[in-house]
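Trainee: Generate a structure from the sequence data that follows.
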Amino acid sequence: MIKYYNRNSKEYEVEKVAGDKYLKWNYSSPVGLTLLEMFIKKKLFSKVYGGYCDSSLSKKKINSFIKEFNIDMNLCEKGQEDFNNFNDFFIRRLKKEARPIDENSNMLISPGDGRLFAYDNIDMDNLVQVKGLTYSLHELIGDKTIADKYNGGLCLVLRLCPTDYHRFHFIDSGICSDSKKVNGDYYSVNPIALEKIPKLYCQNKREWSLFKSENFGDVILVEVGATCVGTIAQTYDPNHVVKKGDEKGYFKFGGSTTIMFIKPNTVKIDEDILRETSLGYETKVVMGETIGKKISI
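Mentor: The predicted structure follows:
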């Protein structure tokens, strides 16, 4: 059972997990773990399933998915009968008014919908994956010179589950570098998997870029793929000015994760998010929602 904190109701809620029984079996049973290592974590498995989700045959999955997970289609630009396949639905765009953005330049916003962990005063060699399992920023991006500049700063981990809006956006105006691709496996990023696979984020397929933010300095942006995520699509124009809230890209089918690193003495994260992280709970947030404030020096 996965619990997260709803900051609107100030209560804990239980996440309804797509493929819950399959995930538990896959990451806990001897047979499931064998299949995971031999086939499921491989690119071929995600590529084949991604191909199915791109085909017209997958359109029949849409209505049942909407019903099972109570997706509010009133927020979407398209109606549920207007999608060509399941991935078309999965990367659905929302109406602009569905995700209002805090335009105050001093306010840090969430880059997407999901469940957020926030860690301050981080040790670059011991970033928390889950309690008892850590990884390093150097391993994650493969650049120690850049990684060392973020020691003592912030690490924000936003987990997108399959039911979430799967486009991610810029947290501020600025200029973003080209996205650097790092090949890897396709483990699930669900907490069930995070508790079982050491250094999972450093093993999975991922992309990272350096975002020169106008108000929050140089921010490292990382997108991590997962099982059945055959594509991390970057839709922004590298090395050109973007505005706060502009789309950076999207994930195709599957749960995925975005990770941000911010230098020390730049941003103060909201107390409720830090508190829940310290207690081991993610906080549910949506794209454009305020999650922190610039530190005035």
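
Trainee: Going by C-alpha atoms from here, please, whenever you check contacts or count neighbours.
Mentor: Fine.

Trainee: mind listing what's buried in stretch 125-132?
Mentor: By neighbour count on 16 or more other CA atoms under 10 Å, the buried set for stretch 125-132 is 127-129.

Trainee: Which single one of those is nearest to Asp54?
Mentor: The nearest member of the buried residues of stretch 125-132 to Asp54, counting by CA to CA, is Gln129 at 31.5 Å.

Trainee: Give me the three-state assignment for that closest one.
Mentor: Classification of Gln129 by DSSP: H, G, I helix; E, B strand; the rest coil places it in strand.

Trainee: which stretch of helix or strand covers the residue nearest in space to the middle of the chain?
Mentor: Residue closest to the mean C-alpha point of the chain, counted by CA atoms, centre = their mean, is Thr257 at 2.4 Å. Using DSSP states H and E, Thr257 sits within strand 256-262.

Trainee: And the helix ranked longest in the chain, what does it pack against?
Mentor: Criterion DSSP state H: the longest helix present in the chain is helix 43-53. Packing contacts for helix 43-53, counted by 3 or more CA pairs under 8 Å, 6 or more residues apart in numbering; DSSP states H and E, involve no helix or strand.

Trainee: got the contact list for the very next helix or strand once past that helix?
Mentor: Using DSSP H and E, the helix or strand that directly follows helix 43-53 along the chain is helix 61-69. The contact list for helix 61-69 (CA atoms under 8 Å, 6 or more residues apart in numbering) reads 16, 71-72, 80, 85-86, 89, 163.

Trainee: at 10 Å instead, please
Mentor: Contact partners of helix 61-69, identified using CA atoms under 10 Å, 6 or more residues apart in numbering, comprise 16-18, 53, 70-73, 80-81, 83-90, 162-164.

Trainee: Quick one, which of those are buried?
Mentor: Applying 16+ other CA under 10 Å to the contacts of helix 61-69 flags 18, 53, 80, 83-90, 162-164 as buried.

Trainee: At which residues are the helices of the stretch 101-250 of the chain located?
Mentor: 137-141, 144-147, 191-194, 200-203 (DSSP state H, counting those that start in this stretch).

Trainee: Another sequence for comparison is provided below:
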Amino acid sequence: MVKLLKKIVVHSISRRSVVKILDVACSSKMSRVLIKPYIRLYKVNQQEIQHPKYYRSLKDFFVRDISPTLRPIDQGADVVVSPVDGTIADLGFASQDRIILAKNNTYSIAELLCNQTTGEFNGGFYLNIYLSPKNYHRIHMPFGARAIKHKYVPGKVFPVNNLGVSTIKDLFVKNKRTCTIFETQAGFKFALVKVGALGVGKIVSNYQEGEWLPKGAEIGRFEFGSTVILLFQKGMFIPEETLQPNMEIKMGQRIGKFKG
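Mentor: Next up, the predicted model:
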């Protein structure tokens, strides 16, 4: 009965009409009055934000920028950094063309990446990063590379928090998302998937196929709720040994390196 009630709640709040109402409400000037309560409710780090009066709406606050000095980028030549602030939901190595993203729920690599890949990612390392409401929601390049394939997939907007993940089967391939495959100068490939969620009006991508993007460059943002999934080509990436589920990480922080 509890599981059924959870499904009813998740499906109800994820309906297009509800999402549209949320988007309009959070974009209005009147929503500015919600910024201070939002900061208190989600314990947003106030040292990293401007004064609330500088933001036009709650959505404007949510997609806020921060000073680059607050997120130094590890400049090591082979070092790969986190593209976002967030919490590691899951990590590991792909097996038999599948990865485990949460609660022992497995996903096909081909399906997750919108069928843009062959078997080059099978056996590769993956990292699932959940961005909570308190986090900085802009996305940056984890390593200098060229965008060789990019695709947007329309879909649902189920919440990607524990409620959504534990209730909706195959959530990460049902929600709207963008899938981009990058290739480094040395020929190493990695994929970055931006997964939308409840309240996401847009998944913004600030690049095009064929464009070269340096490490640390801002490449997009979420407008409410989100997850980023990184997947690396087999045998080309060495993750940091300290990475583990439920660990908080910051954009620009070292998460591993490519083989030299």
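
Trainee: picking up where we left off before, in structure 2, what sits opposite the residue nearest to the centre of structure 1 in the alignment?
Mentor: Per TM-score structural alignment, the equivalent position to Thr257 of structure 1 in structure 2 is Thr227.

Trainee: Tell me where the stretch 1-150 of structure 1 has strands.
Mentor: 3-6, 11-14, 107-109, 114-119, 127-130, 133-135 (DSSP state E, counting those that start in this stretch).

Trainee: would you list those strands in TSV and tack on distance to Phe211 of structure 1?
Mentor: As requested, the strands of the stretch 1-150 of structure 1 are exported to TSV (distance: least, CA to CA, whole Å):
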stretch	distance to Phe211 of structure 1
strand 3-6	29
strand 11-14	33
strand 107-109	14
strand 114-119	19
strand 127-130	21
strand 133-135	22
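
Trainee: Compare these and give me the one nearest Ile192 of structure 1.
Mentor: Across the strands of the stretch 1-150 of structure 1, closest to Ile192 of structure 1 is strand 127-130 (CA to CA), at 10.3 Å.

Trainee: how near is Trp25 of structure 1 to Met73 of structure 1?
Mentor: From Trp25 of structure 1 across to Met73 of structure 1, the span is 32 Å (CA to CA, to the nearest Å).

Trainee: what does the longest helix of structure 1 correspond to over in structure 2?
Mentor: Under TM-score structural alignment, helix 43-53 of structure 1 corresponds to residues 16-26 of structure 2.

Trainee: who touches the matching stretch?
Mentor: Identification of contacts with stretch 16-26 of structure 2 by CA under 10 Å, 6+ apart yields 12-14, 27, 31-32, 34, 57-62, 156-158, 197-202, 223-224.

Trainee: Mind giving me the PyMOL select for the residues you listed, buried ones only?
Mentor: Filtering those down to the buried ones (16+ other CA under 10 Å) takes a single PyMOL command:
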select buried, resi 13+14+27+31+32+57+58+59+60+61+62+156+157+158+197+198+199+200+201+223+224
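
Trainee: hmm, back to that, nearest to Val286 of structure 1, out of the helices of the stretch 101-250 of structure 1?
Mentor: helix 191-194 (19.2 Å).

Trainee: Now that closest one on structure 2. Mean distance?
Mentor: Here the mean offset of helix 191-194 of structure 1 against structure 2 after fitting is 2.0 Å, by mean CA distance after the TM-score superposition for structure 1.

Trainee: List the buried residues of that helix.
Mentor: For helix 191-194 of structure 1, by 16+ other CA under 10 Å, it's 192-194.

Trainee: so how far is that helix from its chain's centroid?
Mentor: 14 Å (CA atoms, centre = their mean, to the nearest Å).

Trainee: Equivalent analysis for stretch 239-248 of structure 2, please.
Mentor: Centroid separation between stretch 239-248 of structure 2 and its chain, computed with CA atoms, centre = their mean, is 16 Å.

Trainee: residues making contact with it?
Mentor: The contact list for stretch 239-248 of structure 2 (CA under 10 Å, 6+ apart) reads 79-80, 85-92, 102, 125-131, 249, 254-258.

Trainee: what's the counterpart of Thr178 of structure 2 in structure 1?
Mentor: In structure 1, Thr178 of structure 2 lands on Glu207 (TM-score structural alignment).

Trainee: neighbours around the spatially closest residue to Phe172 of structure 2 that is not a sequence neighbour, how many?
Mentor: If the residues on either side of it in the chain are set aside, Phe172 of structure 2 comes closest to Val195, at 6.8 Å by CA to CA, 6 or more residues apart in numbering. Neighbours of Val195 of structure 2 under the rule other CA atoms under 10 Å: 28.

Trainee: what's the counterpart of Val195 of structure 2 in structure 1?
Mentor: By TM-score structural alignment, Val195 of structure 2 lines up with Val224.

Trainee: My guess is its match contacts Lys180. True?
Mentor: No: counting by CA atoms under 10 Å, Val224 of structure 1 does not reach Lys180; the two are 11.9 Å apart.

Trainee: Having no further points to raise, I will conclude here.
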